[in-house]
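need a 3D model of the following:
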Amino acid sequence: MTIKATQFEVHPSAGVPIYLQIIGQINAMIAGGHLNVGDMLPSVRQMATELGVNAMTISKAYSKLEADEIVERVRGKGMQVRKSVPAGSSKERMQDLKPLMEQAVVQGRQLGLSNEQILAVANKLLQEYQP
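Below you'll find the model as predicted:
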């Protein structure tokens, strides 16, 4: 199976380099069971075009994943998931999510939003991204 580039999302103003955002998303998709051993990643060109970023940024992310032995290059096909990433316990995964949620809450507060408004945005996103 080949995953689509549209399943990735980058935020240039997030304060995290885009290549690290991509690495984190790929690792999370593997840990969450959305990417399995043998699945193909989008080509560098396809991913760069879809996300509107420089191809070297995608190449850097893929090279780091390859160096970490998470993916491997398959001649003539592209990058393939080589091994699974341990998902960790539910508590550990929630700890991984906490800083991202904290950033969203802080941003919501800076925008002057109430708890209800922030939760409404979160709930809408949860509905949009249902598995």
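
could you use CA atoms for every contact and neighbour count after this?
Will do.

distance from stretch 38-48 to the middle of the chain?
Relative to the mean C-alpha coordinate of its chain, stretch 38-48 is positioned 13 Å out (Cα atoms, centre = their mean, to the nearest Å).

who's in contact with that stretch?
1-5, 54-55, 57-59, 78-82 (Cα atoms under 8 Å, 6 or more residues apart in numbering).

for ChimeraX, what selects the buried ones among the residues you listed?
Selecting only the buried entries of the contacts of stretch 38-48 in ChimeraX, with 16 or more other Cα atoms under 10 Å as the criterion:
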select :5,55,57,58,59,79,80,81,82
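
among the contacts of stretch 38-48, which ones are in strands?
Counted as lying in strands by DSSP state E, out of these, are 78-81.

pick the one among these closest to Tyr129.
Val81 (22.9 Å; Cα to Cα).

please report the distance of Ala61 from Ile18.
9 Å (Cα to Cα, to the nearest Å).

list the contacts for Gly108?
Neighbours of Gly108 in contact, by Cα under 8 Å, 6+ apart: 114, 118.

mind redoing it with 10 Å?
102, 114-115, 117-119, 121 (Cα atoms under 10 Å, 6 or more residues apart in numbering).

another for comparison:
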Amino acid sequence: MHIDFDISPQDTLPIYRQIVEQLRRGIAGGQCRPGDELPSVRALAQLHAINPMTVSKAYSLLEAEGLLERRRGVGMVVASTQPLRAGKGERLALLQPALQAAASQAVQLGLDEQAALRLFQQCLQEEMNK
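Next up is the predicted model:
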């Protein structure tokens, strides 16, 4: 498994929360499977020029939730005893905060509903074609 973290220091969401939310979505959506290895704390911190304690905090929170586990000699992996895979409703709930923020920005920019929906569909299509 290779997860491309999208870390944005300018985002109002703290960096550790960005990591947590991206991993939650990856696990809930099935892109991260039980046993998949995560980048080491040091490697992820160096790649994104962030403090290793930030990455460690994110991993520890997910470990406490039972989504990740530590394996000696390997590091952090997606937990093999996953809670039941998230249903469609739970996955939609993970998406809702991002869509709420996007809707808020569309209103602030004075965009009409159809223009905003077309842009969302275009972005979604681009992601699905990657």
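
overlap in contacts of Ala61 and Ile18 of the first structure?
By Cα under 10 Å, 6+ apart, the residues touching both Ala61 of the first structure and Ile18 are Gly24.

show me where the first structure has its helices.
Assigned by DSSP state H, the first structure shows helices spanning 18-31, 44-51, 55-67, 90-110, 115-128.

which residues of the second structure does the fourth one align to?
The reference is to helix 90-110 of the first structure. Counting by TM-score structural alignment, helix 90-110 of the first structure lines up with residues 88-108 of the second structure.

how close does that stretch sit to the first structure?
Mean deviation of stretch 88-108 of the second structure relative to the first structure after superposition (mean Cα distance after the TM-score superposition for the first structure): 1.7 Å.

give the buried residues for that stretch.
91, 94, 103, 106.

same question, stretch 11-30 of the first structure
Neighbour count says stretch 11-30 of the first structure has 18-23, 25-30 buried, by 16+ other Cα under 10 Å.

I would like the residues contacting it, please.
Contacts for stretch 11-30 of the first structure (Cα under 10 Å, 6+ apart): 7-10, 31-37, 39, 41, 47, 51, 53-54, 56-65, 70-71, 81, 83-87, 93, 96, 100, 103.

do that again at 6 Å, thanks
Residues outside stretch 11-30 of the first structure that contact it (Cα atoms under 6 Å, 6 or more residues apart in numbering) are 35, 57, 61, 85.

closest one of those to Leu126 of the first structure?
Leu35 (19.9 Å).

do you know how far the closest one is from Tyr129 of the first structure?
Taking Cα to Cα, one finds Leu35 of the first structure at 16 Å from Tyr129 of the first structure.

and for Leu100 of the first structure?
Counting by Cα to Cα, the gap from Leu100 of the first structure to Tyr129 of the first structure is 16 Å.

could you do Ala122 of the first structure as well?
11 Å.

which one's more surrounded, these two?
Each of Ala122 of the first structure and Tyr129 has its neighbours counted (other Cα atoms under 10 Å); Ala122 has more, 15 against 8.

which residue in the second structure lines up with the more buried one?
In the second structure, Ala122 of the first structure lands on Phe120 (TM-score structural alignment).

for Val10 of the first structure, same thing?
Match for Val10 of the first structure (TM-score structural alignment): Ile7.

contacts only, for Arg73 of the first structure.
Contacts of Arg73 of the first structure (Cα under 6 Å, 6+ apart): Met79.

counterpart of it over in the second structure?
Using TM-score structural alignment, Arg73 of the first structure pairs with Arg70 in the second structure.
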